[in-house]
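A.B. asks: Need coordinates for the below:
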Amino acid sequence: MSHVKLVESPPNMLADYKGETIDFICEDCEILKRIKPAALMEEHGNLSMPSLPALVAKSLGCKRTESTVYNRCKMHYHFSPDEWAKRMGYVNPQEHRKDALLFSDLREWHRLYAHCSCGRKSEIDAVKLKKALGEDAPVSGASSVLRCRKCGLKGLANIVVTSLARG
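C.D. replies: Take a look at the predicted model:
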């Protein structure tokens, strides 16, 4: 009989993280850092997620990580306002607003534009997004799949719907 014991990975580890990047912020030091999980794994190994902000702050040269009482390091994870509201329970992600514009509401004279926070604005193909997300998806949800070609940010674009001028 084999005496093999299955060992489960502790919860909330870096290797379990499924996102594209991990964002850190420290308002006191004015640091906003976006790091890929693979780079963190290479530098620090498979650590628990709660221990990462302090290690990232220390690697960025923060002297406050050495203090345990006064003037402590306040580096923490950064989330978009929508993600923060979902995590805090203010927004139910399953619940759609009743007045939300759906892809099924769009007509051939409507045009969609993505406005990124970096200043880039571009027209986006409503037909492709409708096929990818579905007719009953809200148009505002398209920002979650769009990535800016200028700055590389994903999920933060504002979607603007316009109509062609009557001719």
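A.B. asks: drop to CA atoms for contacts and neighbour counts, all remaining ones
C.D. replies: Will do.
A.B. asks: which stretches of the protein form helices?
C.D. replies: For the chain, the helices defined by DSSP state H occupy 37-44, 52-59, 81-88, 126-133.
A.B. asks: Save those helices as CSV, and put in distance to Arg111 and mean neighbour count too.
C.D. replies: Conversion of the helices of the chain to CSV gives the following (distance: least, Cα to Cα, whole Å; neighbours: other Cα atoms under 10 Å):
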stretch, distance to Arg111, mean neighbour count
helix 37-44, 36, 14
helix 52-59, 42, 18
helix 81-88, 24, 12
helix 126-133, 7, 15
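A.B. asks: one more to put side by side:
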Amino acid sequence: MKSSTLSDYRGQKIKVICEDCDILKTFEGDALFNDHGDADMPGLLGDLCKTLGCNRSKEGFYNRCSLVYYFTHEEWMAKSGMVSREAYEIALGKRLADLQEWDVLHGRCRCGRRGPLNKSSLARRYGPNARLKELESKLLCKECKKYDSVIDISSLPR
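C.D. replies: Got it, this is the predicted structure:
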């Protein structure tokens, strides 16, 4: 398996975390590429460790630096090819009538805006048999004015 390099992360943010040193830092992929060239990602951690001022080494066995790349839960799921239960049910064609009373809908636009959706008014407007996947293309974002939203399902807290 080919190791990833910095050229794979150009234009993206690269996050690192060290729980021993209480470090959570974000780097720009383009800036790192300009500074370090097309370095391999595992080897780059040693250089980033020195950049952040860690006095531990990435080599050796004892008192070793524990700096690693940081991924949010959503990023980790996307990289591993997993989807959430809600996304799976929406992809299967879950309808408004299939939702339980404790299910809460939120619309999430690609621009980052997120807001609650009223299930009863969606059912009145589009009918109870409307599929959630079809409704995604009918949601207009109030901020960017695009029809590019995703519906998330969550449960009310107990």
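A.B. asks: quick one on the thing from earlier: any chance of the helices of the first structure in CSV, with distance to Ser163 of the first structure too?
C.D. replies: Shown next, in CSV, are these (distance: least, Cα to Cα, whole Å):
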stretch, distance to Ser163 of the first structure
helix 37-44, 41
helix 52-59, 45
helix 81-88, 27
helix 126-133, 13
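A.B. asks: and of these, who's closest to Ile25 of the first structure?
C.D. replies: Among the helices of the first structure, helix 52-59 comes nearest to Ile25 of the first structure, with 8.7 Å by Cα to Cα.
A.B. asks: Spatially nearest residue to the aligned partner of Ala38 of the first structure in the second structure, not counting backbone neighbours?
C.D. replies: By TM-score structural alignment, Ala38 of the first structure lines up with Asp30 in the second structure. Closest residue to Asp30 of the second structure apart from its sequence neighbours, by Cα to Cα, 6 or more residues apart in numbering: Arg10 at 5.0 Å.
A.B. asks: ok, now Arg114 of the second structure?
C.D. replies: By the measure of Cα to Cα, 6+ apart, the closest residue to Arg114 of the second structure outside its immediate chain neighbours is Arg108, 4.4 Å from it.
A.B. asks: Can you give me the neighbour number for that neighbour?
C.D. replies: When counting by other Cα atoms under 10 Å, one arrives at 19 neighbours for Arg108 of the second structure.
A.B. asks: what's near enough to touch it?
C.D. replies: Listed by Cα atoms under 8 Å, 6 or more residues apart in numbering, the contact partners of Arg108 of the second structure are Arg114, Gly115, Ser149, Val150, Ile151, Asp152.
A.B. asks: ok, the second one to His73 of the second structure distance?
C.D. replies: Relative to His73 of the second structure, Gly115 of the second structure is positioned 21 Å away (criterion: Cα to Cα, to the nearest Å).
A.B. asks: List the contacts of Thr68 of the first structure.
C.D. replies: If you count contacts by Cα under 8 Å, 6+ apart, Thr68 of the first structure has none.
A.B. asks: Aligned to it, what sits in the second structure?
C.D. replies: With TM-score structural alignment as the matching criterion, the partner of Thr68 of the first structure in the second structure is Gly60.
A.B. asks: Quickly note the distance from its match to Thr26 of the second structure.
C.D. replies: For Gly60 of the second structure, the distance to Thr26 of the second structure under the criterion Cα to Cα works out to 26 Å.
A.B. asks: One more: Glu86 of the second structure?
C.D. replies: Here the distance between Glu86 of the second structure and Thr26 of the second structure works out to 30 Å (Cα to Cα).
A.B. asks: swap in His73 of the second structure?
C.D. replies: According to Cα to Cα, His73 of the second structure stands 16 Å off from Thr26 of the second structure.
A.B. asks: now Tyr69 of the second structure
C.D. replies: 10 Å.
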